[in-house]
Structures are given as C-alpha cells and as structure tokens.
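> make a model of this:
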Amino acid sequence: MKIKTIISSAAVLFLSYACTTSNTNSASDEVKEYQPIFESLSQHEAAPEWFQDAKLGMYFHWGPYSVPAYGSAWYPANMYIKGSKVNQFHEKNFGPIEEFGYEDFIPMFKGEHFDAEEWADLFKMTGAKFAGPIAQHHDGFAMWDSDVNPWNCLDMGPKRDITGELFAALRKRDIKTIATLHHARNGQRNANTPEYWLKNGFNSHYPYHPDLPTATTDPKLRKLFGNWENIEDFNQYWLDQVVEVVDKYQPDILWYDSWLNMIPEEKINEMVAYHFNSGLKNKQEVVVCSKHQDIPWEYGVDDMEQGGRRDIYPLPWMTDVTLSNKRWMYVEGEPYKEAALVVRNMIDVWSKNGTVLLNISPRADGVINQEQRDILKDIGDWMNVHGEAVYGTRPFHIFGYGTANASDASHDGQSAKIKYTANDVRYTVAKDKKSMYVFFLGVPEGGKRINMRAIGGFHRNQPPSPIKDIKLIGSNAQVKWKLTPQTLQINMPEVEYNPIATVLKLELE
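The predicted model follows:
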C-alpha cells in the first residue's frame, strides 16, 4: 500500500517561503545516481526553475479513438458496454463489437495531415514553453516507435513515429518536451473477480466478461486490452514502456494520469529513478508529474484535472485543462471555450503558483481545425503582449481579490470554467522583485478610479519595494496613480482595453 505524505501546517508555512525563492543549486547536481527509494529520490528537485518559469505547456488527445469522433476518449471502453450510448452508436455505424473491435479503428487512424513542424509552430505561437503528445492513453496504443508494445503508431495506423518527429521539431524551437502516460489503467484487473467489470469497472479501462472480445487470449491482441495472464506481468509491461520512452526520447517531463496508485510502489520508484538518472546522463533538469499526489511532493509535481485552487499553494503545481468545452479528444460538434475564458482562468492559476497544461483535439487525419486555431491565436496574441507578466514570475503574498462566483468549484478549488470580470484582480511578481503585475480579468472602465486597498496604504501586503511608476502593458497611455495612507489610487486611462485581460506593471524601486 502506498504511503502518502501529509504536510503539516508548519511545513506549509516553510514551503510557502521556499517556493518563492530561486534555488540555484539543485540537489540533483550533487547526486551521481538515484536509487529507487524515497531517501534517494527526494534529493531531486521537484520543480526546477525552468519549470516554474514556463507557466504554459500544451499536449493533445489523439489516437485511434479519434476516428469515430463520438462520445469521449473513453470510447474504447464504452463501446464494449452493451446497451450504452457509445455501444449503440458503434454497432449502428461500424457493426457488432464481435465483428468490428477497437483494433479495427487502427488502420483508419492514418494521421495523413500530421505535420510535426507545423504543430510545433502552433504551440510556439500560442506561447507554450513545453509540449508533447499523449504517449499512451488508457486504450493501450503507443504513439511512439515501440519495440515493447506491438500496437504502436510506427507499425500501424499513421506508420510514423509521432513522438519522435514532434520532439525533434519542438527542440529545434527551444521548447521543452513532455510525454504524458495514462496506461496504468490499461491493465485488466477484473478477469478473476466474480462480478467482473460492471461492479469493479474503475480498476481497468476495458470492461471484462468472458463473453466479451476484451477477454481474448490472442497473444498479440490481449496486449491491446491489457489482458495479461497476471497483473504482475502487466506491471512490468507498464514499466518497460516508460523506460523505452525515456531511452528513445529523453522527455523533460513525464506526466501521469489518475490510477497511478494501481501500479506497485516499487515499480513507480523504479520509473522515477530511471527518469531522474536519464536526466543526469543527458544534463537535463527533468520533472515528473502525477495526479492525487501519487508521486510524493518531495520530488513530484501534483496535477489537478480541470481544476484550480482557492489560494496560493506553497508548492509549484499544475492543472491540465482542455480547449474544448468538455471533451478531451476531437468530437464532432463539440463547442470550444473562448480565449478570454481560457486566459483568465490561466491567470488565476499563475497567481496561485500553478502551471497550465492546455489540451487540444486534432482530428483523426491530423487536422487541427480552424476553430481551435483561432482561439489559440487569440491566446498567443495576448501572451505575446503580456508575457513579461507571466513567464518567470512568482506569486505575490496574496493572489488577488474579486467577486467571481466560485460555486461551480471542481476538484480542490475553482474550475476551469469560472467566469471572471474586471472586478477580479490577480497579482504576480518578477523574480528580481523590480516589478509587480496587476491583472484585471476583464475589461476595466476607462476613467474609473480604483482604490486598491489590498496592496496599498498601510496594508501589510504592500509591494516588495516602493512604487516608482505604473504603466499599462501594451499601451503608451499615462496611468495616474497616488499612494495614500489608506489605499493605492489608480485612475484607469480612457483607452481601448484588451478584451481578454488588462495588465498594469508596477515599476518598483
């Protein structure tokens, strides 16, 4: 059983201070080789400075499940649940599951329009500092040139090394790399249980019953469904695939979806040690991320799906959000979030010591549709103007203030769909503390006087040093301001404001 670390109140206070300081001497610089035990792994810095500076990464849900473009990325599982909406859709459009299984989508997943160079340009234009593929989802199909997994994109489907081509293109553009791995849930854990899948479904991705195609004993096909003779063999298969990704591609970040807790702790420790030692060998400051703190916070970064936090978190953390309104893979007719909603939610994350991993959804043929591209361009245009307030910054003593309704909170805090306005303000501070940034998560009213008591006057949360001047980023308009004993008065200039978010730069002494 995996033991989770509990942070005491005193530790939180200490780490709150530590996370805002720059660690120039990483512990990993002194380690010659990591051992797969906590005492050794905990010497590795969980969030190196480059990661804290990056703020935005991108990835994509893309695989054979993109072919039907229906339901969700759980189509491979749901198609085998008799009577479900996905099962009905599948049998109507493709035939009975006994005659057309998930493996039959793979030849249809051609990715003929995939262009690694063009995708890398798109990620860079959006402002991403790291990017990469879902190397393997729950479905068991590897998006890399695999000698371990016979179900892979070089031997089947696109017949190209998607991970290899994309990583090469990203590195030419000085973009760090991430490989996300969701295959812990691929292992079939219900084959020997009397109730099979319907009662124990969350143990494994594919439903199991002796009469279902997923119960196959075909030596090759059973690997797709994770249907090994015993779960110990699957656990080794899980690890062997990660080792192969690390050996072939040296990702800067390994990221794990939920259900990592189903993998034995010794296998996880082996994986982490192998990744960290690869970083030492290749002179990389590597990172490992997981959900639900399945990897201890001492050397892993915690991720919250579509979530946020209500306050500044003492440790650097991450949230993965999707550009789609709800789905992660490409689904016909799926609406997308507006750029303003995405950016404002990202600002909230950044103000609370977080990093964003943004998901997009390519079609099965490798086309990223124009609707997503237009939103990414709007995000990129905003980042291009306001990037100094984002990259390389750290949280202030308080994240900000406002009136946004957090009643739709998800996970540990605010969801990725909370609608902010200009009444909601967030802060970041430059690492050198020579400037502080004030974000209005909406369009301010020109000519309005704002009394910012939260950081002005006698309030304890004053900027790190006295204010020399205040400027509106992206504009030459003069900002009139006055510091009184009670408040910081700011007169918002009468200009045309950015429709996504407005940022003031406080130049400090």
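
> for the rest of this, base every contact and every neighbour count on C-alpha atoms.
OK.

> where do the helices of the stretch 201-350 of the chain begin and end?
All helices of the stretch 201-350 of the chain, identified by DSSP state H, counting those that start in this stretch, fall at 221-224, 231-249, 265-282, 339-351.

> the last one - contacts with which helices or strands?
Just to be clear, that refers to helix 339-351. strand 354-360, helix 370-386, strand 425-430 (3 or more CA pairs under 8 Å, 6 or more residues apart in numbering; DSSP states H and E).

> contacts for the last one?
This points to strand 425-430. 347-348, 350-351, 389-390, 392-396, 398-402, 435-441 (CA atoms under 8 Å, 6 or more residues apart in numbering).

> can you check the second one too?
By CA under 8 Å, 6+ apart, the residues outside helix 370-386 that reach it are 125-127, 323, 336, 338-340, 343, 360, 473-474, 500, 503.

> need those in TSV (columns: distance to E305 and neighbour count).
Formatted as TSV, those follow (distance: CA to CA, whole Å; neighbours: other CA atoms under 10 Å):
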residue	distance to E305	neighbour count
M125	24	17
T126	21	23
G127	21	25
L323	13	23
Y336	17	16
E338	19	18
A339	19	21
A340	20	21
V343	17	20
I360	14	23
I473	31	18
G474	32	15
I500	23	21
V503	27	22
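
> alongside the first, I'd like the structure of this one:
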Amino acid sequence: MTEYVWPNDPTVLAKLDWWRDQKFGVIIHWGPYSRLGVFESWTLCQEGDDFMARPDPWSDDPEGYREVYEKLPEGFDAPGFDPEKWAAACAAAGMRYVVFTTKHHDGFAMYDTALSDYKSTNTPLGRDVAGEVFDAFRARGMGVGVYFSKADWHHPDYWVPGRDTPDRYANYRAREEPERWQRFAGFTHGQIEELLSGYGPVDVLWLDAGWVRAPREDLDLPRLAARARELQPGILVVDRDVHGPQEDYRTPEQTVPAEPQPFPWESCITLGPFWYTFGPGETYKPAGEVVHLLCRIVARGGNLLLGIGPDHTGALPVGVYERLAEIGAWLDVHGEAVYGTRPCEPYESEDFVFTRRGDTIYAIGLRTDLDEVRVPVSRIPRSVGLLGHDGPLDWSAEDGAVIVRLPDGHRVSHAFALTLT
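Sure thing, here's the model as predicted:
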C-alpha cells in the first residue's frame, strides 16, 4: 500500500485533529434513482456485476433503460423529505458530522447548480436538497462533508452521446481528445467551487469515483485541493482510493481494518443492506452490533461513518429511527469512552477494547452478562470507575490484571465502560 502522506498545512492538521475526535458520523445517499429502488447510479454501468443489473423490463435494453433513468427527475417529488427530522435523529444518535451525496455518478445534482439543469431544483420537489440538509445538520452543531463524484455519466464530455459506454470510465481517451476532457475538468472544478463557496462552512470534501485519476483521467487534483482550501481554509480533502497528498484520511468501505492503522481512517458501513432505502421490509443491523462496531473501530484508531438513506418519498424508515435512538441512548452514558479518545495498548483483549484520554484508560466491555471481569493492564491504576455508576467499585489487582466486581443489578445494553486512572 502507498505510504500515507501527512498534511503539512497547520490549518488542515488542526481540522484533522478535530475530525479524529468526532468518531461517529453519518453518510446519506439519496437521489431520483430511489424511485426505481436500484443501486444508486450503478445500473447505468455495463460492467456486468450483479449489483449493476438493470431491472425488468430493461435487463437487455441498456439504451432504453438509460432513457427511462434520465427521466426519473420528472417524477421526483419526495413529499416526506424533512432534513430537520433527519438531523435531529442523527444528533440524538451521537453522530457528530454528516456526509451528503451532492452528486453521484449519474451526474444528478442534489443542489442548485448553475452549471446544469439536471438538478433537484428542476424537479417537482423543487428544493435545494443539499443546502437544506447542510443547514439542518449545522444547526445541530454537526460538521458538514460534501460527497461529490468525480465521474459524471450524464455529462456529454464524460460519456459522449452516441458512443458505447462499456464501463465506468469516460468513453474516450482524454489524451486523444484533450479539449473535450478539459471542458469536463473545468465543469467539475466549477461545480465543486459552487459547493464550497455558496453552502456555508464545509469540513470535508469527500470525492468518490476513485477510477477518475491521473494519468488516464487527470482532473488536476492538486489545483482543485488548493482552490478548495482558498475557499474553505483547513478543509479535509479525501480523494478516495487515490493514495497520496489529496487523501487526508482513508475510507475502507463496508470493512474494518483488522488492527490499528498508522494514519487517519474512517470505515463507511451501511446500517441496512444498501446505502439508502430500496423499499419496505428492509432489515437493519441491531443497535448493539453498531455499538460494538463503533467501539472496535475507535479502539483501532478510526471513525465510523454509518450509511443510511431515505426511500423515494424522502422519509427515513421507522427501523432507522429506532436504531439511531438506541445507539444514542448508549452514547449518552458511555460517550466519554469514545469521543476525543485515542487508541491504547493492548487495543483489544478477549471481550474488551481500549481507548485513552490523558491519564485515563477506558476498558470497554463487549459482554454484559458477567458479574465479574478481569481487565489486563500494564500498570495498576490508582482508581477504577464505571461509566453510568456513581458509587465505589469492588476491585482488586494482581499481576497484569485488575479484577472488577460489577455492581449488583448493574446491567447495561450492548457494552459497559470501566475507567482506569
């Protein structure tokens, strides 16, 4: 793997420290594709993976399907769209920042771009979706991240009309048609400039479509990143999967590194089976599974970016709200062991994961059915506490361990956290 390049701009380093303290964010996918209940933009792509399969009756008719897909905005009214309700639920869940899809690979802008008519304000919904989302989450004290796809399968200078589109790449060689490519690059820079100059403070520019990279598809990311920081000093630029100086943190998708990493990172993982709500009857991870996931990620030095998304009406399902409320209730009591912490040896041991802030080590127990626990330690602590319990604890020490008798009747959901000072 290419070595991580630490930023040298002090304002970026300060923002990176802030971001590493947040620990828990939400990524929200949504667009007119939700009217069909398909894998975001991917059904336009003809690479043959199962998730790219076109729905019936267009399974063998890519051109007919594209014509239908491009007209989806004409019926995009979304009467259930309520960004304040989304923001309230995510804030109550203990999430500290949002990343919202301002434009996915299909090129549809979920904001009021002046550079295209293919946008949310030009639909029956008629609203600047991203702007409202950012305002609602910012009002709750949360950070803001702009998701933006560097690819654009709608733009005629990326997928040229009348030419085959066999894969996700531009359907021509940029070096063979440099004027066309430069028009597309200028369009891309222009849209990002709109988002970073007209939508308030932005903390993260989260660039997707990692195949759009030099030398094949060169958007001049150094210039783009420099301009981003002129507009938003200190902004984190995350050119996903393109390791180098424009990837301020790394973003493993639907997976968690097996051990602590020597660089900032964030696992983006969905709450349900998909990045947004395809339809009724979807199942979601239990809240306890998400809590354990968060604790393991934080103990390994990362952040969790939990993926949710509304259905075609703009409403989040009841099951999502229920999970978020349950996760938030746990963090209300145990957030001290999560936010603002850093990894701490031994990181993980049997049913414990470990974090640290200053002189305090947090031993987060992932089993809640025990009356007595044995916590491995390198030094005997001066005191031992239990988050959510105000009284003294019955504990003793032996070589390399602290034995803690948990209070009678003390039972918490999902996990508990001991403080070792």
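
> re the thing from before, would you mind giving the helices and strands packed on helix 339-351 of the first structure as CSV with distance to D147 of the first structure added?
Formatted as CSV, those follow (distance: least, CA to CA, whole Å):
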stretch, distance to D147 of the first structure
strand 354-360, 28
helix 370-386, 34
strand 425-430, 46
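
> which one of these lies nearest to H209 of the first structure?
strand 354-360 (33.3 Å; CA to CA).

> check the secondary structure at R54 of the second structure for me.
Put simply, R54 of the second structure is coil when judged by DSSP: H, G, I helix; E, B strand; the rest coil.

> my guess is it contacts T43. True?
Yes - using CA atoms under 8 Å, R54 of the second structure is in contact with T43, at 5.3 Å.

> what's L358 of the first structure aligned with over in the second structure?
Counting by TM-score structural alignment, L358 of the first structure corresponds to L306 in the second structure.

> how many neighbours does the nearest residue to its match once chain neighbours are set aside have?
Distances taken as CA to CA, 6 or more residues apart in numbering place V26 nearest to L306 of the second structure, at 4.7 Å, with adjacent residues excluded. Using other CA atoms under 10 Å, V26 of the second structure has 26 other residues around it.

> before we move on, back to that, and the helices of the stretch 201-350 of the first structure, which is most packed in?
Mean neighbour count (mean count of other CA atoms under 10 Å) peaks for helix 339-351 among those, with a mean of 24.

> the inter-axis angle of that helix versus strand 425-430?
With axes from the mean of the first three to the mean of the last three CA atoms, to 10 degrees as the basis, helix 339-351 of the first structure and strand 425-430 are set at 60 degrees to each other.

> helix 339-351 of the first structure vs the second structure, average distance?
Compared with the second structure after fitting, helix 339-351 of the first structure deviates on average by 0.9 Å (mean CA distance after the TM-score superposition for the first structure).

> quick one: contacts for the residue nearest to L306 of the second structure?
So V26 of the second structure contacts 90, 95, 97-99, 305-308 (CA under 8 Å, 6+ apart).

> in CSV, list those along with distance to V129 of the second structure.
Below are those laid out as CSV (distance: CA to CA, whole Å):
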residue, distance to V129 of the second structure
C90, 17
M95, 20
Y97, 17
V98, 14
V99, 13
L305, 20
L306, 20
G307, 18
I308, 16
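
> highest neighbour count among those residues?
Neighbour tally across those (other CA under 10 Å): the maximum, 29 neighbours, falls on V98.

> rewinding a little: now the two most distant members of the contacts of V26 of the second structure.
Between any two of those (CA to CA), the greatest distance is 13.3 Å, for Y97 and I308.

> tell me the SS of V68 of the second structure?
Going by three-state DSSP: V68 of the second structure is helix.

> report the separation between it and P79 of the second structure.
Per CA to CA, to the nearest Å, V68 of the second structure is found 22 Å from P79 of the second structure.

> Y339 of the second structure too?
Taking CA to CA, one finds Y339 of the second structure at 36 Å from P79 of the second structure.

> so for those two, which residue has more residues nearby?
Under the criterion of other CA under 10 Å, the comparison of Y339 of the second structure against P79 puts Y339 first, with 20 against 12.

> residues contacting the more buried one?
21-23.

> which position in the first structure pairs with it?
By TM-score structural alignment, Y339 of the second structure lines up with Y391 in the first structure.

> ok, now F274 of the second structure?
Match for F274 of the second structure (TM-score structural alignment): R327.

> its match is in contact with P335, isn't it?
No - between R327 of the first structure and P335 there is no contact under CA under 8 Å: 9.0 Å.

> ok, those two, which is more surrounded?
R327 (20 against 14).

> quick one, what contacts that one?
Counting by CA under 8 Å, 6+ apart, R327 of the first structure has contacts 72-73, 334.

> same check, this time on I134 of the first structure
Counting by CA under 8 Å, 6+ apart, the residues that I134 of the first structure touches are 59-62, 143, 179-182.

> same check, this time on N353 of the first structure
Taking CA under 8 Å, 6+ apart as the criterion, N353 of the first structure is in contact with 312-317, 394-395.

> overlap between those residues and the second structure?
Among the contacts of N353 of the first structure, the contacts conserved in the second structure (both residues aligned by TM-score structural alignment, their matches' CA atoms under 8 Å) are 312-313, 316-317, 394-395.

> the contacts of R327 of the first structure in strands, which ones?
Using DSSP state E, no member of these falls within strands.

> so which of those residues is the most crowded?
A73 (23 neighbours).

> tell me the counterpart of I403 of the second structure in the first structure.
Using TM-score structural alignment, I403 of the second structure sits opposite Q489 in the first structure.

> likewise D112 of the second structure?
Aligned partner of D112 of the second structure by TM-score structural alignment: D145.

> wait, its match sits on M156?
No - applying CA under 8 Å, one finds D145 of the first structure not in contact with M156, separated by 10.0 Å.

> with neighbour numbers in mind, choose between the two.
For D145 of the first structure versus M156, the count of surrounding residues by other CA under 10 Å is larger for D145: 22 against 17.

> contacting residues for that one?
D145 of the first structure neighbours (CA under 8 Å, 6+ apart): 152-155, 160-164.

> mind running it again at 6 Å?
154, 161 (CA atoms under 6 Å, 6 or more residues apart in numbering).

> thanks a lot, see you next time.
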